[in-house]
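*Asks:* quick one: sequence and predicted model below, then my questions.
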Amino acid sequence: MSKERNITTLPLDGGALCFDFINTVHAWRGVNLHEYLGDYGSLVQWCAKVGILSTKQRKLLQQHAASHPGEAAKALEKIKQVRAVLYHCFAAVAAGRPQQLSETLLQQFNAAITKGLSHIRFAAKGTTLEQGWSHAPTDLLAPLWIVMKSAYDILAQEDSVRIKECPACGWIFLDQTKNNKRRWCNPVSCGSIEKSKKYYQKKKREMEGA
């Protein structure tokens, strides 16, 4: 992970939109050194980075947030709360222990999923029906609805054994390798750091035992 931490340098190692959303903190394990969604403007930047909402939609949200700072702060807080719920739910799935999730967490997760899917609409386009979204142009929670659709798709379509949590930072990712042996969110960053820690600990034990 880059020393200069902002949306521009934020890696997209999740393999799915909802996981990239969860991974908008420096770490879920250990010390969280940076919050990438520090303000609503950062969220709009993130939307542009991952390619959700049109340029016009993002501009309208940015303008509305700027002219209604209290509303924007409240919306961002809600979005972060749901992000935490998503992390805990998918971390439990990654650990193979979803049955240990509290009833409260499951209720919050299901409520967010239901709300997100309720905004989906289909419209005729040529000879088919095309999925779209129905929400007010200034709905500051609009990005969250798209994220929740991604979370639904992952649980409905992907093998749960491919949902993993990085043992170093806690980022959630979808293992898309053929052998399903991927361990780190990023082998260059977290993988190298963890290997260095193990090497240091091994050498320390050897010196203490000498």
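*Replies:* Everything's here; your move.

*Asks:* switch to C-alpha atoms for all contacts and neighbour counts from now on
*Replies:* Noted.

*Asks:* in the helix or strand hosting residue 71, what's buried?
*Replies:* Element membership of residue 71, judged by DSSP states H and E, is helix 69-94. By neighbour count on 16 or more other C-alpha atoms under 10 Å, the buried set for helix 69-94 is 72-73, 75-76, 79-80, 82-83, 85-94.

*Asks:* and what of stretch 115-122?
*Replies:* Neighbour-count burial for stretch 115-122, with 16+ other C-alpha under 10 Å as criterion, is recorded at 116, 117.

*Asks:* end-to-end on that stretch?
*Replies:* End-to-end distance of stretch 115-122: 16 Å, with C-alpha to C-alpha, to the nearest Å as the criterion.

*Asks:* what's the neighbour count on residue 205?
*Replies:* 11 (other C-alpha atoms under 10 Å).

*Asks:* gap between it and residue 71?
*Replies:* Between residue 205 and residue 71 the computed distance is 54 Å (C-alpha to C-alpha).

*Asks:* buried residues, stretch 158-173. List them.
*Replies:* By neighbour count on 16+ other C-alpha under 10 Å, the buried set for stretch 158-173 is 160, 162-173.

*Asks:* pasting the second one now:
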Amino acid sequence: MRDPSEERLADAGALLTWLGGSGVGSARDLKRIRSAWRADVARCEAAYCEAITLREAIYEILVARIRRRAPPREALEAFNRMLARTMPAAALAWDSGDVTWNLRPEGDGLDWLKPIIISAAALMTGPRAHRVKQCEDDRGCGWLFVDESRAQNRRWCAMGDCGNRAKAHRHYQRARQNERG
């Protein structure tokens, strides 16, 4: 179970930075969206809230799938509402020698979420869906990851973070037990 108090996308600016770092949209697209959001703060807040709702819906659906349970009805409804609103206008563009999503700040503001919605739907229903796992960190990390290991036995979101911490903790516990015993 993840820690619900951790929010790494504190505001719309952080969301746009994450989108850019994740390769969703060109720098020009993100600059246009940022300008449009500055001009319409209510639209900016609504778009940010939709992105958080989308993230939580994706998370709940994938965690339910990992546990082989039906996802919460609200999560499916939220995801499907956004999917239905974005698919009719899906478009790709050529930008700086690469194919990218064509993102626009017009409309209801969900155009820039298309790549995430479509990617999440493909992950949830595709051949890699059974490889989605939740980090087993005892601190409550809760991150999801796609287990691409050959044996399908990966336990942590990242070996350099949660995995190392868990292994160091086990080593410490064994050393303490050997000292006592």
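*Replies:* Sure, I can see it. Keep in mind it's a predicted model, so treat the numbers as computed, not measured.

*Asks:* what helix or strand does the counterpart of residue 150 of structure 1 in structure 2 sit in?
*Replies:* Mapped onto structure 2 by TM-score structural alignment, residue 150 of structure 1 lines up with residue 119. Element membership for residue 119 of structure 2, per DSSP H and E: helix 114-125.

*Asks:* can you name every helix or strand that that helix contacts?
*Replies:* helix 41-66, helix 73-86 (3 or more C-alpha pairs under 8 Å, 6 or more residues apart in numbering; DSSP states H and E).

*Asks:* can I get those in JSON lines with distance to residue 102 of structure 2?
*Replies:* Shown next, in JSON lines, are those (distance: least, C-alpha to C-alpha, whole Å):
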{"stretch": "helix 41-66", "distance to residue 102 of structure 2": "17"}
{"stretch": "helix 73-86", "distance to residue 102 of structure 2": "12"}
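
*Asks:* for residue 158 of structure 2, which of these is the nearest?
*Replies:* helix 41-66 (17.6 Å; C-alpha to C-alpha).

*Asks:* which residues in structure 1 does that closest one align to?
*Replies:* By TM-score structural alignment, helix 41-66 of structure 2 lines up with residues 69-94 in structure 1.

*Asks:* mean per-residue distance, the matching stretch versus structure 2.
*Replies:* With the two structures superposed, stretch 69-94 of structure 1 lies on average 1.3 Å from its match in structure 2, counting by mean C-alpha distance after the TM-score superposition for structure 1.

*Asks:* now that stretch, how far from the chain's geometric center?
*Replies:* Taking C-alpha atoms, centre = their mean, to the nearest Å, the mean C-alpha location of stretch 69-94 of structure 1 is offset from the chain mean by 9 Å.

*Asks:* which parts of the helix or strand where residue 177 of structure 2 lies are buried?
*Replies:* Assessed by DSSP H and E, residue 177 of structure 2 sits inside helix 164-180. Across helix 164-180 of structure 2, burial judged by 16+ other C-alpha under 10 Å covers residue 166.

*Asks:* check contacts around residue 148 of structure 1.
*Replies:* 18, 112, 113, 116, 117 (C-alpha atoms under 8 Å, 6 or more residues apart in numbering).

*Asks:* nearest to residue 40 of structure 1, of these?
*Replies:* Taking those together and measuring to residue 40 of structure 1 by C-alpha to C-alpha, the closest member is residue 18, at 17.8 Å.
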